[in-house]
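[1] Need coordinates for the following:
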Amino acid sequence: MLASPAPGVRHLDGAQNPSMEIQKRAPAEVQVGLPATFTLLVRNVGSATAFDVAVHDAVPRGAKLVRTNPTAQVDGNGKLLWKLGEIAAGAEQVLTVELVPEAEGELGSVASVTFAAQASVRTMSTLPKLAVKQTAAESVLGGETVRVQIEVTNTGTGTARGVELEEDVPANMRHASGVSTLGMTLGDLAPGESERVEIELTAVSAGQAVNKVRAISTNQAVCESSATIDVVLPKLAVQLEGPRLRYLERQASYRATISNTGTAMANNVGLTVYLPRGMEFISAANEGTYMPDQHAVEWSLAELAAGAMASTEVALLPVQEGDFVLRMQGSADGVNSDPIDKKVQVEGQSELAFSIEDDNDPIETDGYTTYLIRVSNTGTRMDSEVQLVLELPEGSRSEQVHAPVNHQASQKAIVFAPIPAMQPKDQQVYRVSIRHTREGTHVVRAQLKSKNRPVPVIKEESTQVYSDN
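    Now for the predicted structure:
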């Protein structure tokens, strides 16, 4: 074998210089028909072993081959071949050929020797291999800094050349440089050698942060490592419950709730409700504090666990008509809730009140008494189409009527025209004199209705009528 995929023996290392010498000898004279012996001498005159040594010769023209020693391979054309294998430096091999001449004349042939020189070389094949290890806290509070320890080790058998370290900053974290990918040069790492670096990252939003680190060398060694850091953060949500429609001077209560929907404890929790100009502060539960300079109510809570909620109440008084907005917001260390707005419509309310009384009771039959009816708007809103109707008992009839509007009288009733409008605090007075002609208890019924109060409100006044007969 002239070539091998594995290193050869040690003596093949270095320069190899085999050199073969061949020499043929023949008798000075041979005779036809008589055997004659020819000799071939093959000698390695070099300094290294010759491999695959082969001697080639031919049976001379005019002669017949008898035998060879050692035995040669003979083909149909009389070609001779000796495969001698290895011949060490300084060694030699003698070959003999016995021939019988068959014709007169010059007899001979040309022989040649071939060989191979073998040289071996060896080296050590190595493989650099990088390993990356990350060490960091399993969780970090939003807004705080986490230190990531990174160790790069060459666990292979060869030197890792020109090692570079790359780090992808997680989306919910930030590096002081502001870049999204960090790069560091570590240089060459011999087998078993390690380099350590530290990276500081600031958590900016909640969720799992996957920190990816890659170590790359110029001679093809690559390793990637991922570390998961759970960023926990309180998250506040607020809710304000209460009436959307309220009337002037009618107290309104609102329930304020703050919830921690995040993954960490919220500390130094504050809840603030900002009041509109049309509503005045009355009271607050749970030690709520009214701040006149901000026209707001504030509550404080030392902490609120993740998943917990707290509620309180505030009482307000609408003092002005219009559309207003209550605004509420929660806060804690490092976090604020989204503000919410609660719309409130404040309206005035008409409130009709009336009374009826007689000025003479009891009376004799066929006598009369005067009924005084007072109608007032005690509310905060105008009312319109305010109408009074008096129902008369049998045996009674109206005598005199003094009223702010026209009227129509019949045997059974007095119907007054509607008052077009009554502003807050307005009052109207009706005076009606009625004659009663029958003995007994007579009941005058008054009905009052308006645009805002279409269902009549009824009041009655009874008068005792007696006879002297």
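[2] can we go C-alpha only for contacts and neighbour counts from here?
    Noted.
[3] Tell me where the stretch 251-400 of the chain has strands.
    Here the stretch 251-400 of the chain has its strands, by DSSP state E, counting those that start in this stretch, at 252-260, 266-274, 279-284, 289-291, 296-304, 309-318, 322-332, 335-336, 340-347, 352-358, 363-364, 367-377, 383-391, 396-402.
[4] Measure how the fifth one sits relative to strand 266-274, angle-wise.
    Which is strand 296-304. 160 degrees (axes from the mean of the first three to the mean of the last three C-alpha atoms, to 10 degrees).
[5] and strand 296-304, what other elements does it pack with?
    strand 266-274, strand 289-291 (3 or more C-alpha pairs under 8 Å, 6 or more residues apart in numbering; DSSP states H and E).
[6] out of those strands, nearest to residue 241?
    Across the helices and strands packed on strand 296-304, residue 241 has its closest neighbour in strand 266-274 (11.9 Å, C-alpha to C-alpha).
[7] so what does the closest one touch, helix or strand wise?
    Looks like strand 266-274 contacts strand 296-304, strand 322-332 (3+ C-alpha pairs under 8 Å, 6+ apart).
[8] out of those strands, deepest packed?
    Of all the helices and strands packed on strand 266-274, strand 322-332 has the most neighbours on average by mean count of other C-alpha atoms under 10 Å, namely a mean of 20.
[9] any idea what sits nearest residue 52, other than its immediate chain neighbours?
    residue 85 (4.4 Å; C-alpha to C-alpha, 6 or more residues apart in numbering).
[10] let me redo that: residue 353
    Residue 353 sits nearest to residue 376 (C-alpha to C-alpha, 6+ apart), 5.2 Å away.
[11] Tell me the secondary structure at the spatially closest residue to residue 374 that is not a sequence neighbour.
    Distance criterion C-alpha to C-alpha, 6+ apart; nearest residue to residue 374, sequence neighbours excluded, is residue 429 at 4.6 Å. Look at residue 429: counting by DSSP: H, G, I helix; E, B strand; the rest coil, its state is strand.
[12] Another for comparison:
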Amino acid sequence: MNVQLLRRNCALAAATVLAVLTAGCTAQQQARSKSAPPPASTPAPTPAPEAGFRTARAAFPTGNPNTSVILVEKTVPTEVLAGQPFEVVYKISNLTDLMVQDVTLHAQAGENFKAEDATPEPDETSEGKATWVIGDLPPRQSREIRVRGSALEEGVVTGCGSVTFNPVLCETIKVLKPAIELVKTMPAQVIQCDPIPVRLTVRNTGSSSLTDVRVTDSLPNGLLSEAGQSSVAFDAGTLAPGQSKEFAFKATAARTGKFSNPARVTSAQGVEASAQASVTVVKPVLTLECETPALKEMGNLKFTEFIGRPFQVCWEVKNTGDAPSVDTVLLYALSPELTLRSATDGGAVVGGNVTWNLGTLAPGASKKVCATLAGTRGGDYRLSAKVTGACAEPGMTGCNVIIQGISAILVEVVDDPDPIQVGEETTYLIKVTNQGGGLDLQDVVVKAIFPDGMAPGAASNNAQVSGKTVTWPTVAALPLRETLTYTVKGKALKAGDNRLQVEVSTRQRPAIIEVESTTAY
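    Purely as a prediction, here's the structure:
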């Protein structure tokens, strides 16, 4: 609004109000200045006048209530008796739909009026003048001021007043506040092989709508989405005040540890928010150790046990991780050369394996189980075992047992012909048989040693002749119930009882000596 126009209207309003309210004052003063009428004869007493009221109205600044701002109404009695109290009422009304400010009523009473009280009390009084500061007058609202007093003597009571105000044009603009909230939730702890559920909730906490709302979550190193991505994004579109949307995805962990990262939400209105959550990824770690009996010693032999005799092997499982191992199972692959006599903790043969169901193994816990075995065949055997658990990498171990067979060797030597004449030859048939208790003979060496009255001749199987000794090549292993057969010729050099000595040696035992007598004449 133009400031000069506003001031002009205010001045016009104040002047008009003052003029109207003081009009009665002027008329009364003029009436008082006329000459008094001549005395008249005394009439009969006149009854007291009936009380009546009159109201003066004025609309400002145009005089038309339909186009004005303030309506002032003053209600007074038409007549009063001297010394009797009466009341004057001012009513000031705002005719507009706008706030009117600085509304003030100024009133002045003549000398013939004695004021007693007013409602409300005036804000200021001075030399017969009273001022009421009404202040702001809301649209279509009114204020009343009541003044009570009495006339001092017969005559007239003159009261004048004025109203000033400032019309104000007000327009309300609704102010909205954009605000957004993001909440991110993850479980406090998960096992590594389980997916990590992530939930993102975005909510419009302001009073304005938000558009182009977008949520992003950049995963930390070591976490990926199920699609193998290191970042996920969601479009929430438009959110009305108070509206929320929820998004969820699952992440996988490549390692154990604590992971923390903030998610972020943005909008076209420039408001944004972030939210952070943490998850600790744990994992069971299984280790497996094998324990066998101390080796026995016999001569130059070291072994676990003889064939057929029982011995005990134990395995200890430990969970060195930071998560429980659920459904923990220990498997020992039973060797064909070994038989199970018994097992602790419910171990049983299932599909060629001795199996123990160990259940749940807490972090730091361990479990020891044992099996009693017996060997059916001599040899060095590897005992391989494996432990598994939910979300745990298998633990592997192996240990060896040596089953000692009972070696029994049959050495047979036959000469044909016998006797022979000096200068003639005989053939020696040599047989070496492994007839022992489940033990392969190893590093078998056969030698034939001729006496002075005999000379060695041709020998089978690539035997080597050195002087009076014939040696056959070493046989690495002679299985159970198997036989080595050799032949060698011998020539009689002189008459007499000539004895051939055959020596058979193996890794398992000292040499066995067999003697065959040949008579020469």
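[13] Give me the TM-score for these two chains.
    TM-score for the superposed pair, counting by TM-score structural alignment, normalised by the length of the first structure: 0.45. Supporting figures: 305 aligned residues with a C-alpha RMSD of 6.2 Å.
[14] related to what we said a few turns ago, the residue nearest to residue 374 of the first structure: neighbouring residues, count only.
    14 (other C-alpha atoms under 10 Å).
[15] pretty sure it is touching residue 371, no?
    No - with contacts counted by C-alpha atoms under 8 Å, residue 429 of the first structure stays clear of residue 371, the gap being 10.4 Å.
[16] returning to what we had before: out of the helices and strands packed on strand 266-274 of the first structure, which comes closest to residue 186 of the first structure?
    The nearest among these, by C-alpha to C-alpha, is strand 322-332 at 42.7 Å.
[17] Report the angle between that closest one and strand 266-274.
    Using the same axes, to 10 degrees: strand 322-332 of the first structure against strand 266-274 is 170 degrees.
[18] Against residue 326 of the first structure, how distant is residue 149 of the first structure?
    Per C-alpha to C-alpha, to the nearest Å, residue 149 of the first structure is found 50 Å from residue 326 of the first structure.
[19] swap in residue 272 of the first structure?
    Counting by C-alpha to C-alpha, the gap from residue 272 of the first structure to residue 326 of the first structure is 10 Å.
[20] Next: residue 188 of the first structure.
    With C-alpha to C-alpha as the criterion, residue 188 of the first structure and residue 326 of the first structure are 66 Å apart.
[21] With residue 284 of the first structure instead?
    15 Å.
[22] Likewise for residue 175 of the first structure?
    Distance from residue 175 of the first structure to residue 326 of the first structure, by C-alpha to C-alpha: 40 Å.
[23] Ok, residue 303 of the first structure next?
    Distance from residue 303 of the first structure to residue 326 of the first structure, by C-alpha to C-alpha: 25 Å.
[24] again, but for residue 363 of the first structure
    Residue 363 of the first structure is 61 Å from residue 326 of the first structure, by C-alpha to C-alpha.
[25] Kindly report the same for residue 20 of the first structure.
    113 Å.
[26] do the same with residue 197 of the first structure
    53 Å.
[27] Now distance to residue 101 of the first structure too, for the helices and strands packed on strand 266-274 of the first structure, in TSV please.
    Output for those, formatted as TSV (distance: least, C-alpha to C-alpha, whole Å):
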stretch	distance to residue 101 of the first structure
strand 296-304	124
strand 322-332	123
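[28] Identify whichever of the ones you listed lies nearest to residue 153 of the first structure.
    strand 322-332 (43.7 Å).
[29] what angle sits between the closest one and strand 340-347?
    Using the same axes, to 10 degrees: strand 322-332 of the first structure against strand 340-347 is 160 degrees.
[30] Report all helices and strands that strand 322-332 of the first structure contacts.
    strand 236-241, strand 266-274, strand 340-347.
[31] Can you spell out which helices and strands pack onto the last one?
    Applying 3+ C-alpha pairs under 8 Å, 6+ apart, we find strand 340-347 of the first structure packed against strand 236-241, strand 245-247, strand 322-332.
[32] Check the first one too.
    The contact analysis (3+ C-alpha pairs under 8 Å, 6+ apart) places strand 236-241 of the first structure against strand 252-260, strand 322-332, strand 340-347.
[33] In JSON lines: these, plus distance to residue 208 of the first structure.
    Output for these, formatted as JSON lines (distance: least, C-alpha to C-alpha, whole Å):
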{"stretch": "strand 252-260", "distance to residue 208 of the first structure": "19"}
{"stretch": "strand 322-332", "distance to residue 208 of the first structure": "22"}
{"stretch": "strand 340-347", "distance to residue 208 of the first structure": "29"}
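[34] ok so, going back, my read: the residue nearest to residue 52 of the first structure touches residue 53, true?
    Yes - Residue 85 of the first structure is in contact with residue 53 according to C-alpha under 8 Å; the separation is 5.0 Å.
[35] Just want to know which of these two has more residues nearby.
    residue 53 (20 against 12).
[36] Relative to residue 240 of the first structure, how far out is residue 325 of the first structure?
    From residue 325 of the first structure to residue 240 of the first structure the distance is 11 Å (C-alpha to C-alpha).
[37] Quick check: neighbours shared by these two?
    residue 342 (C-alpha atoms under 8 Å, 6 or more residues apart in numbering).
[38] what about the nearest residue to residue 286 of the second structure once chain neighbours are set aside, neighbour count?
    Spatial nearest neighbour of residue 286 of the second structure, chain neighbours left out: residue 319 (4.7 Å); criterion: C-alpha to C-alpha, 6+ apart. Other residues near residue 319 of the second structure come to 26 when the count uses other C-alpha under 10 Å.
[39] Isn't residue 319 of the second structure up against residue 287?
    Yes - applying C-alpha under 8 Å, one finds residue 319 of the second structure in contact with residue 287, separated by 6.6 Å.
[40] In the host helix or strand of residue 81 of the first structure, which residues are buried?
    Element membership for residue 81 of the first structure (DSSP states H and E) is strand 79-87. For strand 79-87 of the first structure, a neighbour-count test (16 or more other C-alpha atoms under 10 Å) marks 80-83, 86-87 as buried.
[41] For it, name the packing helices and strands.
    strand 50-58, strand 73-74.
[42] and with 10 Å instead?
    strand 36-44, strand 50-58, strand 63-69, strand 73-74, strand 92-101, strand 112-116 (3 or more C-alpha pairs under 10 Å, 6 or more residues apart in numbering; DSSP states H and E).
[43] For the last one, buried residues please.
    For strand 112-116 of the first structure, a neighbour-count test (16+ other C-alpha under 10 Å) marks 112-113, 115-116 as buried.
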